[in-house]
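K.L.:
Pasting a predicted model and its sequence here:
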Amino acid sequence: MPDKRFEDRVVLVTGGGTGIGQSIALAFAREGALVVVAGRRTQELKQTVVLAREEGGRADACTVDVTDEEQVAGLMGTILDRYGALHVACNNAGVPGSGRMLHEFGAEDWRRVTDTNLQGVWLSMRHQIPVMLKQGSGAVVNVASIAGIVGYLNAAPYTAAKHGVVGLTRTAAIDYGPAGIRVNAVCPGPVLTPMLEQARRDRGPSADEFYLRNIPLGRLARPEEVASAVLWLSSDSASYVTGQALAVDGGWTAQ
């Protein structure tokens, strides 16, 4: 049986309907959390809730677009009305943006990627942190990417946004550490998810060779491996860890 490190804690996971977000939500539920999964795709969110409940966990779903501040504020209001607290927030919602050189991306593509991957994280934190300030504690984990630590071939808007997420994480850790709030990021390498499948299509036949030649462990990550890192950063075991960008990348950024 898994440890119950998050017994009775309220946890929010954005982008919780598929891939990494779903794995994170299910991992929190297994460890006793009351998990709220949020995102744009209602059916996928409901499926995560079903899976969590089938394993004996507690979960709820809220449809929200993290690029819309009114919806983000409404989400936080709903969480407080239903559960009265927010102990952990994992800001995972994101979209892909790769496969072309910088000058080949148009303004619409740039906004689509940065609005979700960067502004969506900022808006989420903007409404999560006041709740944690009132509580006097909390943990935020933002899902960035190795593209937030190093340059990433043919992914200018994605890389810019994920570097921004790492910067937001570090600044928030400094700003809110005195108030008892820890803020960290995980930076996954390529992970076996639907988003990676989209990136593979964008990059074409050479995609897998590009990924694998850069990973010393010689394989792609599983979503649950990223989830394990998120849970550790959110837990009391990481009580003295804040402002960090933890690479979960099979060694990619060690080179």
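P.N.:
Received it, and whenever you're ready, just let me know what you need.
K.L.:
going forward, measure contacts and count neighbours with C-alpha atoms only.
P.N.:
OK.
K.L.:
Check which helices and strands the helix or strand where Gly77 lies sits against.
P.N.:
Per DSSP states H and E, Gly77 falls inside helix 69-83. Helices and strands in packing contact with helix 69-83 are listed as helix 120-135; criterion 3 or more Cα pairs under 8 Å, 6 or more residues apart in numbering; DSSP states H and E.
K.L.:
okay, now the one to match up with it:
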Amino acid sequence: MSSTLTITPPARIALVTGAGSGIGKACALALLQAGWTVVFSGRRADTLVSAIAESGVAADRAWAATTDVTDADAVAGLFDQIRQRHGRLDLLFNNAGIFTAGVPIDELPVDAWRSAVDTNLTGAFLCTREAFRLMKAQDPRGGRIINNGSISAHTPRPNSVAYTATKHAMSGLTKSCALDGRAFDIAVGQIDIGNAATDMTTAMARGMAQADGSVRSEARMDVRHVADTVVHMASLPLSANVLFTTILATGMPFVGRG
């Protein structure tokens, strides 16, 4: 009687920033469901622990790493932990980000501008830099990085100069790193999201300022659709890459915005 040898594939390791709530939480949970081992990163330990508890997976498949992505030393420390625990990283989802108050540029405090740049852009740069270092050195070499862009990477909302500028810059970061990553089997892509239903977008249902000066309620979509798209992008072989993709609520005014 012959026996069949079952070979368990090695765990795929993912890091999701801003994983305690919203899009980051939804994507981290979806990656767990798809069989990934996931590092939940964010500023608040309580939300990270709560998100992991909600997943119901074994403790060795998910762990929380409290990290401020604007702090270069903290980011380096996070990647050191990943290297020590797992020896590699297969996916980085640069999701951490903040909105700024909707005010005209001449009323925007410099501190608010810097906060947006530090979190939305510099945070992604710092994590990508460390991911490149790890992915280039690990064996097998390579990995995937997905950046959370935005509809605002294409078209702004009124009075959103800081957020819009950082998201346009994110597209440049994606393109540059996709080019530079080729030689090292690192695939870099971006998902641009419009009106996913999370706590951060509840105001959209109540009414958002439009370019014509009106205020109108906007359609939103289930955040699960974003998570499914991220899981699909992550599941591709490194020989294929979704460089840019846009997923949005069908009824939102993006196409006719402006």
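P.N.:
Nice, thanks for sending it over. For clarity, every value in this text was computed on a predicted model and none was experimentally measured.
K.L.:
hmm, back to that, which residue numbers in structure 2 does the helix holding Gly77 of structure 1 align to?
P.N.:
The aligned range for helix 69-83 of structure 1 in structure 2 is 72-86, by TM-score structural alignment.
K.L.:
average gap between that stretch and structure 1?
P.N.:
For stretch 72-86 of structure 2, the mean distance from the matching residues in structure 1 following superposition reads 0.4 Å, by mean Cα distance after the TM-score superposition for structure 1.
K.L.:
before we move on, back to that, quick check: angle from the helix holding Gly77 of structure 1 to helix 120-135?
P.N.:
40 degrees (axes from the mean of the first three to the mean of the last three Cα atoms, to 10 degrees).
K.L.:
Touching the match of helix 69-83 of structure 1 from outside, list them.
P.N.:
Ile13, Ala65, Thr67, Asp68, Val69, Arg88, Leu89, Leu126, Cys127, Glu130, Ala131, Leu134 (Cα atoms under 8 Å, 6 or more residues apart in numbering).
K.L.:
Can you name the next helix or strand after the helix ranked longest in structure 1?
P.N.:
Ranked by residue count and defined by DSSP state H, the top helix of structure 1 is helix 156-176. Sequence-wise, the next helix or strand downstream of helix 156-176 of structure 1 (DSSP H and E) is strand 181-188.
K.L.:
Show me the helices in structure 2, by range?
P.N.:
22-33, 45-55, 72-86, 110-116, 123-137, 161-181, 202-206, 223-235.
K.L.:
deepest of those, which one?
P.N.:
helix 22-33 (a mean of 23; mean count of other Cα atoms under 10 Å).
K.L.:
Packing partners of that helix?
P.N.:
strand 13-17, strand 37-42, helix 45-55, helix 223-235.
K.L.:
Average offset of the last one relative to structure 1?
P.N.:
When structure 1 is overlaid, helix 223-235 of structure 2 sits 1.2 Å from its aligned residues on average, using mean Cα distance after the TM-score superposition for structure 1.
K.L.:
Let me know the angle separating that helix from helix 22-33.
P.N.:
Going by the same axes, to 10 degrees, helix 223-235 of structure 2 makes 50 degrees with helix 22-33.
K.L.:
how near is the counterpart of Val110 of structure 2 in structure 1 to Val113 of structure 1?
P.N.:
Under the alignment (TM-score structural alignment), Val110 of structure 2 maps onto Ala107 of structure 1. Separation of Ala107 of structure 1 from Val113 of structure 1 (Cα to Cα, to the nearest Å) stands at 10 Å.
K.L.:
cool, Ala173 of structure 1 as well?
P.N.:
For Ala173 of structure 1 relative to Val113 of structure 1 (Cα to Cα), the value is 24 Å.
K.L.:
repeat for Thr253 of structure 1
P.N.:
23 Å.
K.L.:
do Ala73 of structure 1 as well
P.N.:
Ala73 of structure 1 sits 21 Å away from Val113 of structure 1, taking Cα to Cα as the criterion.
K.L.:
Could you find the counterpart of Ile174 of structure 1 in structure 2?
P.N.:
That one, Ile174 of structure 1, aligns with Leu179 by TM-score structural alignment.
K.L.:
ok, Leu45 of structure 1 - contacts?
P.N.:
Here Leu45 of structure 1 is in contact with Gly16, Gly17, Thr18, Val37, Ala38, Gly39, Ala61, Cys62, Thr63 (criterion: Cα under 8 Å, 6+ apart).
K.L.:
Pull out the buried members of those.
P.N.:
Buried members of these, scored by 16 or more other Cα atoms under 10 Å, are Gly16, Gly17, Thr18, Val37, Ala38, Gly39, Ala61, Cys62, Thr63.
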